[in-house]
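A.B. asks: Predicted coordinates and the sequence they were generated for:
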Amino acid sequence: MNRKHLFGLLTLSALLAACGQTPVAQTSPDTQMPGAVASTPEFVDGELLVQLRRGLSAQAVTELSALGVQSVERLAVVEGAALLRARITDGQSVTAKAAQLQASGLVRFAEPNWVYQHQATATDDQFANGTLWGMYGDASTPANQYGSQAAEAWARGSVGSDSVYVGIIDEGYQFDHPDLRNNAWLNPYEKANGIDDDGNGYVDDLRGWDFANNDNTVYDGGTRGSLDAHGTHVAGTIGGTANDGGVVGVNHNVTFISGKFLGRRGGNTADAIKAADYFTNLKTLHKLNIVATNNSWGGGGYSQALYEAIVRGANAGILFIAAAGNSGTDNDATASYPSNYDTTKDAGYDAVIAVAAIDKAGALASFSQYGKTQVDLGAPGVAITSSVPYNSYASYNGTSMATPHVTGGAALYASTHPGATALQIRQAILDSVIATPSLNGKTVTGGRLNVSGF
């Protein structure tokens, strides 16, 4: 039995691929060793993520400055040592500076600040007319055996709960969209008063936080809807409300929170870490029932810093559900992040669920990445209609679209199994899959999502 089962992107005509190469500075003994990865990932020029060694004081920051590195932001404190976003000040390359810092003895690791991307192309403007095939089951009306079986779960009264929360680490989303506004989080611990009322470090984070622009405006698309379409589409698949004339998500009732880190030029590791930690903090600070985050993005190489942020979430009981990628390659042979991370070593279970895309005939999508030991299951990801700005609907393709079907499934299970652990939710999802020939030998389970099987 392989390591994934033991404990347990959007291509719209383009690719949201997670491609990368092994960073130069991953020699710390507690580093999860990455596999071979695809070539030439992007990173932020002139920046590094630097984790100081345990026990080193602020004096280490001064010593780093002497080595041509200036701290510009503290991202987290891990076991008493700071994780820093740092700027290279002496003109050396990212690779050379990472190697120099690793040799200095001051850091656990130094690595690039990887860049993540997605690309979007829309095609059209739901359940009754056959469009929302990803929500169907083999016994629903309309029917499609390769859908998520959500309609069959609804028929027996399983429609979700507002007391279940999911984080959307992505672009922002149009929280006042007719199909989203009733499930959009409004922070009860904050007031719009310019004060950090709940003490979580974010002022007036009423709907979540925009880490790309460092403000509380999680939707930047305006009434023209030119931005945040991808995040809005993801939200609609997880929890578009029912019986309102638009689309419907896996959950009729759920609460989603925005952790926007993808902006006009994509996103980076530093902001992804802050987004992941934001949800971990909300769960620990306010005891919110955050069961999962949706991560329909990729593009960088292995990051020890991001891995550890995912572990912090895992230890708080938050699943990290991730798109397998859209390059059509084997993730067993060519690692794709973040979907290839495995938190078992440091969290006691694997909180990462990697999702491939299938089409309405049950075939593995031509663009979808796969992996017998690295990709857990398939879900609908071709011709998926959902909400987009402004107050509209569109059809997208990608593992980005498959992933929120699974995140929705996690939320649906949590609504009918109060108190279920992240591991129990994970196991329920993987144990209930329907065997699918196109996924045999291509995924851990060899099957597709079945939310009616919980």
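C.D. replies: Yep, it's here. Numbers count the residues shown, from 1 in each chain.
A.B. asks: can we go C-alpha only for contacts and neighbour counts from here?
C.D. replies: Fine.
A.B. asks: quick one: the nearest residue to Thr121 once chain neighbours are set aside and Tyr396, what's the gap?
C.D. replies: Spatial nearest neighbour of Thr121, excluding adjacent residues (CA to CA, 6 or more residues apart in numbering): Leu12 at 5.0 Å. Going from Leu12 to Tyr396 by CA to CA, to the nearest Å gives 5 Å.
A.B. asks: and if you look at Ser368?
C.D. replies: In terms of CA to CA, Ser368 sits 14 Å off from Tyr396.
A.B. asks: Between those two, point out the one with more neighbours.
C.D. replies: Ser368 (32 against 26; other CA atoms under 10 Å).
A.B. asks: sec struct for Gln51, please.
C.D. replies: What DSSP: H, G, I helix; E, B strand; the rest coil gives for Gln51 is strand.
A.B. asks: alright, now check it against this:
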Amino acid sequence: GAPAAAKVGEAPMLATGASSDPIVLAPASTDSGPEWGIKAINADDVWATYGKHGEGIVVMSADTGVEWDHPAIKEKYRGWNGSSVSHAYNWHDAIQNLPEPLDDNDHGTHTTGTMVGDDGMGNQVGVAPGAKWIACRNMDHGNGQPSTYIDCMEWAMAPYPTGGDPALDGRPDLAPDAINNSWACPPSEGCSANTLKTAFENLLAAGILPVAANGNSGPACATTNDPPALYDSAFSAGAVDITITIATFSSRGPVTADGSGRRKPDVSAPGVDVRSSVRGGGYANFSGTSMASPHVTGGAALLWSVNPFFRPLLRITECLLEHSAQHVRNYWPQTCGGDSPNARPNNIWGWGLIDVLGAIQYGPDSDSDSVADKCDCAPLDGGAFDSPSEVTGVLFAADRQTLSWDSQGSTAGSGTSYDVARGRISQLRTDGNFSHASCLASSIPATAVTDADAPPSGDSFYYLSRARNTCGIGTYGSMSDGTVRSITACP
């Protein structure tokens, strides 16, 4: 659920079913220049150095909703064209199915402002003010449940208009590039450790970066225990203050809820006294890892706008933000999960405070394939920088002899090659496996192959393809039960 509020001067509230974000009200008057958090992650230096502010990138708020016409974020709403508004494909309400955006909590308007906010009058509250935003309301006054969280994630992968049919009206081409998740789903809302695991893995598979608040149950170790922060598929953020010291309330790892012992958080970002937009056209200072997470989401948008090459490379995007991160202090000596005192990454602040300019400029890149050595699985092979994924887009041309598929050159490297296995449908039915498949093509650089052979009368051929490069060999896909297809036809 969404965080609860604390009165001015109170310490961070303890979680009561969800991580809580202490809130301090700030004057609604105009502030001058970028907020401290923007400067701390060097987002303003990216603006000055590259002239980019997130242009061409779409971020999504999965939160309590958004006051869409707030002066700091109205011009950045994808549904606003400068003179009229359309909420279709840009807003979804998993709570009441309302056709127009609203925020019943301030929280969603605040986190959206941190991603993209700038009113042009000095209130530079957003990391990537050139990016566009869309939103899905997944909580009712701060309370959600698995079904509402999943509803928003499914909508994100193929947005559809209010009242539309997801199967018929869904538009994957309008999916966001990244989703900010400043919420937690504790047992009181119906979540166990793995309840949302598949949903977050599906976001990654769809090419969407899920960023999550790491939780506010610190300073004890092993307090990152609620979805989605605990997942490997969620890029989670701890919170630091203006002195670049980890916040006492910021949850620590390792993750124990699923037995993984996973290190968390992944990185840290500004999350104490963060000034951003709230309902009524105003501004307020909030504190919590909910405030850190949108700094990271906006940081990814900035990186991609400067170098679109990295947009489909989510693992490498995370790696660049991690390895370029800056050291974070703690108020007292602390180790969690067996970390040594100087370990980096660690279970207190992860890799450190993100540095967006540092991520963009991170190197060296020994093989000149645009991916820094530390994030390149084959740092001396210019034709490979990531392991191949499952081949997609397989289809026959009109001649019914030419089989083609999507290239993985942009996601795995220009040196990626492909294997194609062929078999008879009748044999597959008899065997129940692919043991009689033959190798039609092995390690070919092309993304198409021609098969002039015709199957025996009354039979048909099936075809399966996989990709390979120096970093590894992909799969031929999975069976309906989720198991990976086992085919040994091609060496």
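C.D. replies: Great, that's in hand. Computed from a predicted model, the values in this text were never measured in an experiment.
A.B. asks: Quick check: TM-score for this pair?
C.D. replies: Once superposed, the chains reach a TM-score of 0.63 (TM-score structural alignment, normalised by the length of the first structure), with 315 aligned residues with a CA RMSD of 3.0 Å.
A.B. asks: Quick check: closest non-adjacent residue to the aligned partner of Leu377 of the first structure in the second structure.
C.D. replies: Aligned by TM-score structural alignment, Leu377 of the first structure pairs with Val267 of the second structure. In this structure, Val267 of the second structure finds its nearest non-sequential neighbour in Gly350, 4.7 Å apart by CA to CA, 6+ apart.
A.B. asks: pretty sure that neighbour is in contact with Pro254, am I right?
C.D. replies: No - in this structure Gly350 of the second structure lies outside contact range of Pro254 using CA atoms under 8 Å: 10.5 Å.
A.B. asks: Per the alignment, name the residue of the first structure opposite His107 of the second structure.
C.D. replies: Checking TM-score structural alignment: His107 of the second structure goes with His230.
A.B. asks: For that match, the count of nearby residues, please.
C.D. replies: His230 of the first structure is flanked by 28 other residues according to other CA under 10 Å.
A.B. asks: Likewise for Val356 of the second structure?
C.D. replies: Val356 of the second structure: 30 neighbours (other CA under 10 Å).
A.B. asks: which residues do Gly350 and Pro254 of the second structure both contact?
C.D. replies: Common contacts of Gly350 of the second structure and Pro254 (CA atoms under 8 Å, 6 or more residues apart in numbering): 263-264.
A.B. asks: List the contacts of the match of Leu377 of the first structure.
C.D. replies: Going by CA under 8 Å, 6+ apart, Val267 of the second structure touches 235-238, 321-322, 325, 349-354.
A.B. asks: 7 Å instead, please
C.D. replies: By CA atoms under 7 Å, 6 or more residues apart in numbering, the contact set of Val267 of the second structure is 236-238, 322, 349-354.
A.B. asks: Might you specify the subset of the residues you listed located within strands?
C.D. replies: Using DSSP state E, the members of those that fall in strands are 236-238.
A.B. asks: Nearest to Leu428 of the second structure, out of those: which one, please.
C.D. replies: Ser236 (43.9 Å; CA to CA).
A.B. asks: Quick one: map the closest one onto the first structure.
C.D. replies: By TM-score structural alignment, Ser236 of the second structure lines up with Ala354.
A.B. asks: Quick one: neighbours of the aligned residue in the second structure for Gln174 of the first structure, just the number.
C.D. replies: Aligned counterpart of Gln174 of the first structure in the second structure: Glu67 (TM-score structural alignment). Neighbour count of Glu67 of the second structure, defined by other CA under 10 Å: 25.
A.B. asks: What distance do you get for Glu67 of the second structure to Pro254 of the second structure?
C.D. replies: Distance from Glu67 of the second structure to Pro254 of the second structure, by CA to CA: 36 Å.
A.B. asks: Tell me which residue is most central in the second structure.
C.D. replies: The centroid of the second structure falls nearest to Leu209 when counting by CA atoms, centre = their mean (1.8 Å).
A.B. asks: Per the alignment, name the residue of the first structure opposite that residue.
C.D. replies: Looks like Leu209 of the second structure aligns to Leu319 there (TM-score structural alignment).
A.B. asks: is it true that its match touches Ile290?
C.D. replies: No - look at Leu319 of the first structure against Ile290 with CA atoms under 7 Å: they stay out of range, at 8.9 Å.
A.B. asks: shared neighbours, these two?
C.D. replies: Counting by CA under 7 Å, 6+ apart, nothing touches both Leu319 of the first structure and Ile290.
A.B. asks: Now for the nearest residue to Lys76 of the second structure once chain neighbours are set aside: which residues touch it?
C.D. replies: Distances taken as CA to CA, 6+ apart put Lys132 closest to Lys76 of the second structure, at 4.8 Å, once the chain neighbours are dropped. Taking CA under 7 Å, 6+ apart, we find Lys132 of the second structure in contact with 57-59, 76-78.
A.B. asks: Name the residues contacting each of Leu12 and Tyr396 of the first structure.
C.D. replies: Contacts common to Leu12 of the first structure and Tyr396, judged by CA under 7 Å, 6+ apart, are Ala122.
A.B. asks: Looking for the alignment partner of Val254 of the first structure in the second structure.
C.D. replies: Aligned partner of Val254 of the first structure by TM-score structural alignment: Ala131.
A.B. asks: For Gln59 of the first structure, see how far away the residue of the first structure positioned farthest from its centre is.
C.D. replies: The outermost residue of the first structure relative to its centre, with distances by CA atoms, centre = their mean, is Ala66 at 36.8 Å. Here the criterion is CA to CA. By it, Ala66 of the first structure lies 11 Å from Gln59 of the first structure.
A.B. asks: got any residues that touch both of these two?
C.D. replies: With CA under 7 Å, 6+ apart, Ala66 of the first structure and Gln59 have no common neighbours.
A.B. asks: tell me, how many neighbours does the residue lying closest to Leu262 of the first structure once chain neighbours are set aside end up with?
C.D. replies: Using CA to CA, 6+ apart and skipping the chain neighbours, the partner closest in space to Leu262 of the first structure is Glu171 (4.7 Å). Around Glu171 of the first structure there are 30 other residues, counting by other CA under 10 Å.
A.B. asks: do you know how far Glu171 of the first structure is from Ile238 of the first structure?
C.D. replies: Applying CA to CA to Glu171 of the first structure and Ile238 of the first structure gives a distance of 15 Å.
A.B. asks: Kindly report the same for Glu111 of the first structure.
C.D. replies: Counting by CA to CA, the gap from Glu111 of the first structure to Ile238 of the first structure is 33 Å.
A.B. asks: neighbour-wise, which of the two wins?
C.D. replies: The residue with more neighbours, out of Glu111 of the first structure and Ile238, is Ile238; 33 against 28, by other CA under 10 Å.
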